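*Asks:* model the structure of this input:
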Amino acid sequence: MDDIPVPLPAVPVRFMDRFRAFIRARHLAYRTEKTYCNWVREFIRFHNKRHPESMGAEEVNSWLSHLANNRNVAVNTQKTALNAVVFMYHQFLGKELGDLQFTNPSRGRKLPAVFSHEEAMSVLSHMHGTHKLVASLMYGSGLRVMEAVRLRIQDVDFSEPCLFVRETKGDKWRRTILPASICERLSTQVEFALALHRQDLKDGFGEVYMPNALAKKYPGAACSSAWQYVFPAQRLSIDPRSGVRRRHHIGEQQVRRFVNEAMKATGIRKKGSCHTFRHSFATNLLKRGTDIRSIQELLGHNDISTTQIYTHVVGTHERGISSPLDV
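*Replies:* Now for the predicted structure:
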């Protein structure tokens, strides 16, 4: 259950506990919390565990330059580290850093690896059951792995057909397509999840985790069928925050492991992962003539420039562009 926030003391005293509590009070995604806390912790350790309140722009500059010069991190990695410490100083400590002057990484942004349609289908053919269905949603609907495993029954609309992706990166809801070719399998999976939920209710359980304090706003919703996970875990487990025994969703690491094993079985010599399916969703739509704005909406990107990287991935010949020498 790597997406469940760790419990905090009722009255946080330690710096990192207070920082975590501050982040949660602003309802940032738990992944953002973990990322920010990891970078802030690394910043503090780099400066021999000095308290952040005793440091400022000079220490931030030296640390960010260290990441570029000694750690050789990518541009986006350094940006994430910068965002973490700036959030800590500006928002949490209320301390302005002014203009920062640090070394930028020499490593530019890399183009993502993508599967051709044939390669994606080959990887899927070496998978089976629930994990194959999750991977099919990553490729067929453009979901991140964490979005796929967190799908709730109310998020699936077979009448349109479409998916509502709510528990997302940055907590930005969106609507995306549901492939007709997997509707029957997904419907069977939903019926399985509902049957498992009915059995849990009979056994005195059946309550599911509710995000963003919705359990207080809608007291009975946690036991309703609508909020149950489409891909429930095999066993009940103890929620570390509340001590309640409940059924969570299947783990992201499970899916990643099965995707990696399927890739090895296909013999595809690319650096692929679960996220490669999402990249491939975008590039294959682009090849078929889907406009970039529509792809941006389906992926849930805030900035069109993030989506435009796929125009560099798709070969020019695949977009109908030919050399003047070949005319």
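*Asks:* please make it C-alpha for all contacts and neighbour counts, starting now.
*Replies:* Fine.
*Asks:* can you list the residue ranges for strands in the stretch 101-250 of the chain?
*Replies:* For the stretch 101-250 of the chain, applying DSSP state E, counting those that start in this stretch gives strands covering 156-157, 162-165, 174-177, 232-238, 245-249.
*Asks:* among the ones you listed, which is nearest residue 326?
*Replies:* Closest to residue 326 of the strands of the stretch 101-250 of the chain is strand 174-177 (C-alpha to C-alpha; 37.9 Å).
*Asks:* between the strands of the stretch 101-250 of the chain, which one is nearest to residue 288?
*Replies:* Nearest to residue 288, of all the strands of the stretch 101-250 of the chain, is strand 174-177, at 15.3 Å by C-alpha to C-alpha.
*Asks:* what's the closest one packed up against?
*Replies:* On a contact count with 3 or more C-alpha pairs under 8 Å, 6 or more residues apart in numbering; DSSP states H and E, strand 174-177 meets helix 129-141, strand 162-165, helix 292-299.
*Asks:* gap between the closest residue to residue 215 other than its chain neighbours and residue 206?
*Replies:* In this structure, residue 215 finds its nearest non-sequential neighbour in residue 222, 6.4 Å apart by C-alpha to C-alpha, 6 or more residues apart in numbering. Using C-alpha to C-alpha, to the nearest Å, residue 222 is found at 8 Å from residue 206.
*Asks:* one more to line up against the first:
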Amino acid sequence: MSLSEMARLAKSSGLAKNDAQWWPKWMETYARSVHQVDAPRIDISRESLISLLQRLRDSGKSAWVRLQVVRAVEFYQKSVLQSSVPDLSDVRLTLEQLAKKERAEKRHADANSGHAGADPVDDKMLIGRIDPREPALLQEIRTLMRIRHYAVRTERAYVGWIQRFVLSVGGWNKDLSDVGEMQVKEFLGNLAVEDKVAASTQNQAFNALLFLFREVLKRDLHFLDTERAKKPSRIPVVLTTSEVATIFRHLKGRDLLFARILYGGGLRHYEGLRLRVKDFDVESRQLIVRDGKGAKDRVTVLPESVIADLLAQKEMVRRLHDADLADGFGSVWLPYAFARKAPNAAFQFEWQFLFPASKMSVDPHDGAIHRHHMHESVFQTALHRAVEESGIHKRVTPHTFRHSFATHLLQSGADIRTVQELLGHADVSTTMIYTHVLQSGPLGVKSPLDRL
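*Replies:* The predicted model follows:
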């Protein structure tokens, strides 16, 4: 029976737990409304679906609940029927807008009546799904981090360190009011001495505990202001221009274009992954890096030599996006504030990622199905293979192209302040590290050996 098939696919397709549980039930509700519960294939009709939605509305079901019905039917279309007919995207978009409006009205009513907070459904939509089985402290941490728009990776890392710390001082039943500077010092010291973690890892744990005490427990640990692990000062790995060209010869297609953009504009790896269709201006030869390190935007150069391939990539994204829309999907993750202001933008072409993933994925916060950008490991794997084939015996990572961009600009006579702006460094002292490879040597000194 097709309903059983949908339930099986819902469990195996990476849907959020609640969606995997409830979408088959909503699909069964639709099937009953059209008298096809036992049918091998349930026919999807716009008219029948809208009629069901109207009955649910009249019975008091919220727009958010009705939206789940539409998402369930769209999932059935795509996963079981493998069809995109009829197109239900307009129905879904209308309900998304209604759901947002209902949430806003509910928050306004709660504020005026003195009620603290919204109902569970509203909380889930605002901060995403949080496992109610987790300790209350972890739930509070996740909620606060999501309200403040911390990255998913940061949340995952901080929660991991806080879990380790709490377990090290006695577990979740321990009263943390008795825990203070001595336990924090001991924990961080053990990381350095016993676990022998890198300074960057120790500092990440440090920041997680700082967040726990200051933001969640509302307590100051004054020594945390001064005690930080010192990161070793290392000279960046830089490729010569001929080495860059050699690596490029062993890359192709999308991976070659991605590498050329990283090197040609001095982008960090994640900045390249997050590029959207709208982020380049062909006429002015500019590439706009959004939400870079430090949550700053900047403008860098768009190499003329990549424009033809960039436009071809853009057309590929357009075809993929059109196909996604035809299948009832086509949305993309949006920055938080903008997502609330213009929810329909998630379906617009210009907001699609320039280097999209090959498969749909589920947003870990709200369970929405999007096409995200390609995973970081995709280019890392291609680059590793290209470096091996090139016979270059340097530790080359995607970030090496950024180091090489800065160094080659300085070698060609570019002003260091200009390079600083292109890289997005807050302090020129960070950019100064690239002067070590200028042809005249550090500080303009030549070895006396060369004078013999």
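*Asks:* TM-score of the superposition?
*Replies:* Overlay of the two chains. TM-score (TM-score structural alignment, normalised by the length of the first structure): 0.87; 322 aligned residues with a C-alpha RMSD of 2.8 Å.
*Asks:* hmm, back to that, of the strands of the stretch 101-250 of the first structure, which approaches residue 298 of the first structure most closely?
*Replies:* Closest to residue 298 of the first structure of the strands of the stretch 101-250 of the first structure, according to C-alpha to C-alpha: strand 174-177, at 5.1 Å.
*Asks:* residues in the second structure aligned with the closest one?
*Replies:* Mapped onto the second structure using TM-score structural alignment, strand 174-177 of the first structure spans residues 298-301.
*Asks:* stretch 198-208 of the first structure too?
*Replies:* Alignment of stretch 198-208 of the first structure against the second structure: residues 322-332, by TM-score structural alignment.
*Asks:* stretch 112-131 of the first structure now?
*Replies:* Aligned by TM-score structural alignment, stretch 112-131 of the first structure corresponds to residues 236-255 of the second structure.
*Asks:* returning to that earlier point: can you put the helices and strands packed on strand 174-177 of the first structure in TSV and add mean neighbour count and distance to residue 216 of the first structure?
*Replies:* Shown next, in TSV, are those (neighbours: other C-alpha atoms under 10 Å; distance: least, C-alpha to C-alpha, whole Å):
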stretch	mean neighbour count	distance to residue 216 of the first structure
helix 129-141	22	30
strand 162-165	20	22
helix 292-299	18	31
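*Asks:* which secondary structure elements does the lengthiest helix in the first structure sit against?
*Replies:* Taking DSSP state H as the criterion, the first structure has its longest helix at helix 183-202. Under the contact definition 3+ C-alpha pairs under 8 Å, 6+ apart, helix 183-202 of the first structure sits against helix 129-141.
*Asks:* give me the contacts around the helix it packs on.
*Replies:* Residues from elsewhere that reach helix 129-141 of the first structure, judged by C-alpha atoms under 8 Å, 6 or more residues apart in numbering: 120, 124, 143-145, 148-149, 176-179, 182, 185-186, 189, 231, 255, 258-259, 274-275, 277-278, 280-281, 298.
*Asks:* mind reading off the mean deviation between it and the second structure?
*Replies:* Helix 129-141 of the first structure: mean distance to aligned residues in the second structure after superposition is 1.2 Å, counting by mean C-alpha distance after the TM-score superposition for the first structure.
*Asks:* just to revisit the earlier point, quick one, the longest helix of the first structure and strand 232-238 angle?
*Replies:* Angle between the axes of helix 183-202 of the first structure and strand 232-238 is 30 degrees (criterion: axes from the mean of the first three to the mean of the last three C-alpha atoms, to 10 degrees).
*Asks:* go through the match of stretch 112-131 of the first structure and flag the buried ones.
*Replies:* 236, 238, 239, 244, 246, 247, 248, 250, 251, 255 (16 or more other C-alpha atoms under 10 Å).
*Asks:* ditto for stretch 202-215 of the second structure
*Replies:* For stretch 202-215 of the second structure, the neighbour count (16+ other C-alpha under 10 Å) marks 202, 203, 204, 205, 206, 208, 209, 210, 211, 212 as buried.
*Asks:* residues in the first structure aligned with it?
*Replies:* Going by TM-score structural alignment: stretch 202-215 of the second structure matches residues 78-91.
*Asks:* now the matching stretch, how far from the centre of its chain.
*Replies:* In terms of C-alpha atoms, centre = their mean, to the nearest Å, the centre of stretch 78-91 of the first structure is found 20 Å from the chain centre.
*Asks:* contacts for that stretch?
*Replies:* Contacts to stretch 78-91 of the first structure, defined as C-alpha under 8 Å, 6+ apart, come from residues 19, 35-37, 39-40, 43, 60, 64, 67-68, 95-97, 104-105.
*Asks:* ok, the residues you listed vs residue 213 of the first structure, which is closest?
*Replies:* Residue 213 of the first structure lies nearest to residue 19 out of the contacts of stretch 78-91 of the first structure, by C-alpha to C-alpha, at 19.0 Å.
*Asks:* OK, contacts around the closest one?
*Replies:* When contacts are counted by C-alpha under 8 Å, 6+ apart, residue 19 of the first structure touches 37, 88, 92.
*Asks:* just after the helix or strand hosting residue 4 of the second structure, pick out the following helix or strand.
*Replies:* Assigned by DSSP states H and E, residue 4 of the second structure falls within helix 2-12. Note on helix 2-12 of the second structure: by DSSP H and E, the next helix or strand toward the C-terminus is helix 17-33.
*Asks:* what does that next one correspond to over in the first structure?
*Replies:* The counterpart of helix 17-33 of the second structure in the first structure, using TM-score structural alignment, is absent.
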